[in-house]
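Undergrad: okay, here's the prediction I keep looking at, along with the sequence it came from:
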Amino acid sequence: MKHNFDELIDRRVSECKKYEPSYPKDVIPMWIADTDFAVPEEIAEAIQKRAEHPCFGYPVESFEFERAAARWEKVRFGWEIDPEWVKYSNGVLPFLMYAIRAFAYPGDKVVIQPPVYPPFQAITKNNGCQLLTNPLIQDDNGKYQIDFEDLEEKLKDPRTKLFFMSNPHNPVMRAFTLEELTRIGELCLKYHVIVIADEIHCDLTYKGYHHIPFASISEEFAQNSMVLINPSKTFNIAGFRTGAAIIPNKKMRDNIQIIIEDNKNYGRTIFGMLSFITAYTECDYYADEMMDYLEENKNYIVDFIRNRIPKIKLAEPEATYLLWLDCRDLQMTQPELKTFFFEKAKLGLNDGATFGIEGTGFMRMNIACPRATLVEALNRLEKAVNELNKC
């Protein structure tokens, strides 16, 4: 590999949220969705070169940003888009808020599929809309499936205006199939519900699975959706807070622009633009190599848990480096489960219940770390579970 993903980096000296100062040093943080890998050297060099200039005033809004997003979608996923469709924002989440303010009135409804990324809930409620949940359901292998009968019931509500979709899905590790996405798209068209597709994990699919941009499926879907992207998860540049929305429908684009201006969020950041452009134009190799590395991490943890910690269940991961651990056989309350991982296993994971009540009994583990870290973490978890069995 060109990049060394085995490198152990001390992140505690970098004002890192994942390793925030209050975090005990004997606990391995494996929670928030950034990686423990160094950024591609191309990004580091571009930033260092720009930082040599002593002035950091308002930057020109270079159209290279839009072209970079278009290039990535075409090269990585075969979706040809017009750079004019691309809108800048300081991250993906603001676009959820923009969508509510542009396309819904207070009291209107938004459909989500829990267990799902917590801000989907908070942004909806904080912007005066009601939540409708279409909980994903597990089959006999633990794989999550869409309850389409329930989904249609939620979409047909006359006050439902938006469907927030996470694909690949965080945290249940699904890369939805063409058939599933098509059924979603057809139902949303039937009931005049706009799809907001959060595709921030689009680069992170494992062998045998692939990501399909929702709006690439048909022109009808494209005209009824926004696709949200951000290189942060892939290239470990979340701190630059720079994302984009791809909005093929001009009327929708114009409405979103009005909301952006109303919220005074139209200024771009120097290093955010630079890292975004560099990632999406020069760092394909890094995305490929990281997924090869994560594939081995994923295989290691799947084998380890199935053979050495059978009380914890893990469905076959299809996408993302955020693995959804089913800990219900440990027979703990959620507070007990959190305490067990933090104080007994010495691992800092995400509390599954924050993803919705459907996440009770689960914990989310970030495996985007050097292999040595993952091995140590799993050995700790095995030891902690074995000590439970002795009690």
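TA: That came in fine, so what should we check first? Residues are numbered from 1 along each chain as shown.
Undergrad: CA atoms for contacts and neighbours, from now on please.
TA: Will do.
Undergrad: contacts for the longest helix seen in the chain?
TA: Criterion DSSP state H: the longest helix present in the chain is helix 284-308. Outside helix 284-308, the residues within contact range by C-alpha atoms under 8 Å, 6 or more residues apart in numbering are 1-3, 5, 40, 203-207, 234-235, 312-314, 316-317, 321, 367-368, 371, 374, 378, 382.
Undergrad: also this one, for the comparison:
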Amino acid sequence: MSLVHDFDEVVNRRGTDSKKYSVYPEDVIPMWIADSDFKAPQPVVDALVARMQQGVYGYTPISERLKKAGAGWQKKRFGWDVNPEWVEFVPGVITGLICAVRALSQPGDNIVIQSPCYPPFSDLSDHNGRHLLRNKLVLTGDHYEIDFEDFEEKCKDPRTKLFILCNPQNPTGHVFTKEELTKLGNICMKYHVIVLADEIHQDLVSSGHKHIPFASICEEFEQNSVSFMNPSKTFNVPGFRTAAFIAANPVLKNAVHDIVVNNKQIGENICGTIAFCTAYEACDYYADQLAVYIEKNRALVEETLKDVKGIKAIHADGTYFVWLDCRGLNMSQDELNKFFVETVKLGFNSGKTFGPDGDGFLRMNIACPKSTVEQALDRIVKALA
């Protein structure tokens, strides 16, 4: 019998050490940081409870099960035939990216990202002495497109060593097509730029679209990239700090591995490994149902806001975010942030934290029950009436 998850269930998360619910007053609905308000899949909960009841929580060895679970998910969900030996634990995607940046570039080297971008991409570059180059995504109508001419200009700089690909893209929700990925990959190959592929939102893709792992496109791309995966977004287990990187090229893998070890990031988390493996081995049903639920929430947001003056929901094909263009409200970013928190009583991510190309925007997290989304939309509509 197939399992069914109740995504409509409202869970009270206050008083549970939730970062999401610790920033804003209780009358503000928090819809910012990238964790969901859904319970994790029941098989994950059951596996964790059973292990915790054993009562001894000693150090763990390297988990071969984790390697197989990560490889198996890539094969059955995306058709990428991953050797489990290519898979290695890291405490998080950003931790893994930092290790890869340190392993595969030097201070003063360039890293290309696509902007607006997830704030830690900028931070990891700045904090490690690298120079960030922003390939600005172009907003055309209700979606974003890649400026390939600008991308190539940035890659051809001899100091450019790495490109951080975020697919599906955070915060815009753009899901890259095979043609786009191929063009990006060929440019990187041409100028000897290694691709670091953050694919943490890979399961959250709307119908009619498909996530394509960058490294799965061809052997050349597979050998010129390091990919990152984490069940945290799909299955709501980010607090366990358990992710993995995948590298088919032994030179790249060993280089990243050495930095992981040298920075004492190699020890696996008991609960994290259990959650990672159980989710990827037994919870396809949850990922499928979540994608459908998020798509319905997104459609509700877009339909409700289409006639609201001054604010526009940019259509996305992936992630559980809605990127809100609020430039029509004619407010500065600070005024916009204050207005939504103090008047609308909604806590969103400030667009400016995603770089200069996010100025005038807000990021809305819709990974919550439909009733919460409805309540948030009602507040927006009334405040902007």
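TA: Good, I have the coordinates. This one's a predicted model, so the numbers in the text were calculated from it and none came from an experiment.
Undergrad: on that earlier part again, can you name the next helix or strand after the longest helix of the first structure?
TA: Secondary structure here is assigned by DSSP states H and E; on that basis, the next helix or strand after helix 284-308 of the first structure toward the C-terminus is strand 322-326.
Undergrad: what count of nearby residues applies to Glu41 of the first structure?
TA: Neighbouring residues of Glu41 of the first structure were enumerated by other C-alpha atoms under 10 Å; the total is 13.
Undergrad: coming back round to it: and the angle from the longest helix of the first structure to strand 322-326?
TA: 10 degrees (axes from the mean of the first three to the mean of the last three C-alpha atoms, to 10 degrees).
Undergrad: and helix 284-308 of the first structure, how far from the chain's centre?
TA: Taking C-alpha atoms, centre = their mean, to the nearest Å, one finds helix 284-308 of the first structure lying 17 Å from the centre of the chain it belongs to.
Undergrad: same check on stretch 265-282 of the second structure?
TA: Here stretch 265-282 of the second structure is found 18 Å from its chain centre; the criterion is C-alpha atoms, centre = their mean.
Undergrad: pull out the buried residues from it.
TA: Of all the residues in stretch 265-282 of the second structure, those buried under the rule 16 or more other C-alpha atoms under 10 Å are 265-266, 268-281.
Undergrad: looking at these, which are in helices?
TA: Cross-referencing those against helices under DSSP H gives 270-281.
Undergrad: which stretches of the stretch 1-150 of the second structure form strands?
TA: Taking DSSP state E, counting those that start in this stretch as the criterion, the stretch 1-150 of the second structure contains strands spanning 29-30, 87-90, 110-115, 131-136, 138-140, 143-145.
Undergrad: for those, which one ends up most surrounded?
TA: With neighbours defined by mean count of other C-alpha atoms under 10 Å, none of the strands of the stretch 1-150 of the second structure is more surrounded on average than strand 87-90, at a mean of 26.
Undergrad: and the residue nearest to Gly328 of the second structure when sequence neighbours are not counted, how many residues sit next to it?
TA: Leaving aside its sequence neighbours, Gly328 of the second structure sits nearest to Gly310 (C-alpha to C-alpha, 6 or more residues apart in numbering; 3.9 Å). Taking other C-alpha under 10 Å as the neighbour definition, Gly310 of the second structure ends up with a count of 14.
Undergrad: need the contact list for Gly310 of the second structure.
TA: Applying C-alpha under 8 Å, 6+ apart, one finds that Gly310 of the second structure lies in contact with 326-330.
Undergrad: got a quick PyMOL command for the buried subset of the residues you listed?
TA: Applying 16+ other C-alpha under 10 Å to the contacts of Gly310 of the second structure leaves a buried subset, and the PyMOL line that selects it is:
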select buried, resi 326+327
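Undergrad: what is the nearest of the contacts of Gly310 of the second structure to Lys76 of the second structure?
TA: Set against Lys76 of the second structure, the nearest of the contacts of Gly310 of the second structure by C-alpha to C-alpha is Cys326 (39.6 Å).
Undergrad: excluding its backbone neighbours, what's nearest that closest one?
TA: Ile311 (4.5 Å).
Undergrad: please apply the same query to Ile47 of the first structure.
TA: Distance criterion C-alpha to C-alpha, 6+ apart; nearest residue to Ile47 of the first structure, sequence neighbours excluded, is Phe271 at 6.6 Å.
Undergrad: pretty sure that neighbour contacts Phe240?
TA: Yes - in terms of C-alpha atoms under 8 Å, Phe271 of the first structure counts as a neighbour of Phe240; the distance is 6.7 Å.
Undergrad: contact partners for Glu358 of the first structure?
TA: Glu358 of the first structure touches 114-115, 135, counting by C-alpha under 8 Å, 6+ apart.
Undergrad: before we move on, what SS does it have?
TA: Assigned with DSSP: H, G, I helix; E, B strand; the rest coil, Glu358 of the first structure falls in the helix class.
Undergrad: quick one on the thing from earlier: out of the strands of the stretch 1-150 of the second structure, which comes closest to Asp359 of the second structure?
TA: Between Asp359 of the second structure and the strands of the stretch 1-150 of the second structure, the shortest separation by C-alpha to C-alpha is 11.3 Å, and it involves strand 110-115.
Undergrad: report all helices and strands that the closest one contacts.
TA: Using 3 or more C-alpha pairs under 8 Å, 6 or more residues apart in numbering; DSSP states H and E as the contact criterion, the elements in contact with strand 110-115 of the second structure are strand 131-136, strand 160-166.
Undergrad: can you say which of these is nearest to Gly15 of the second structure?
TA: Among these, the nearest to Gly15 of the second structure by C-alpha to C-alpha is strand 160-166 (32.8 Å).
Undergrad: that closest one vs the first structure, mean deviation?
TA: Comparing strand 160-166 of the second structure with its match in the first structure after superposition yields a mean distance of 0.5 Å (mean C-alpha distance after the TM-score superposition for the first structure).
Undergrad: buried residues in stretch 199-212 of the second structure, which are they?
TA: 199-206, 210-212.
Undergrad: hmm, back to that, going by distance to Val175 of the second structure, which of the buried residues of stretch 265-282 of the second structure wins?
TA: Checking these against Val175 of the second structure with C-alpha to C-alpha, the nearest one is Tyr280 at 21.6 Å.
Undergrad: how about the contacts made by that closest one?
TA: In this structure, Tyr280 of the second structure makes contact with 69-70, 72-73, 231, judged by C-alpha under 8 Å, 6+ apart.
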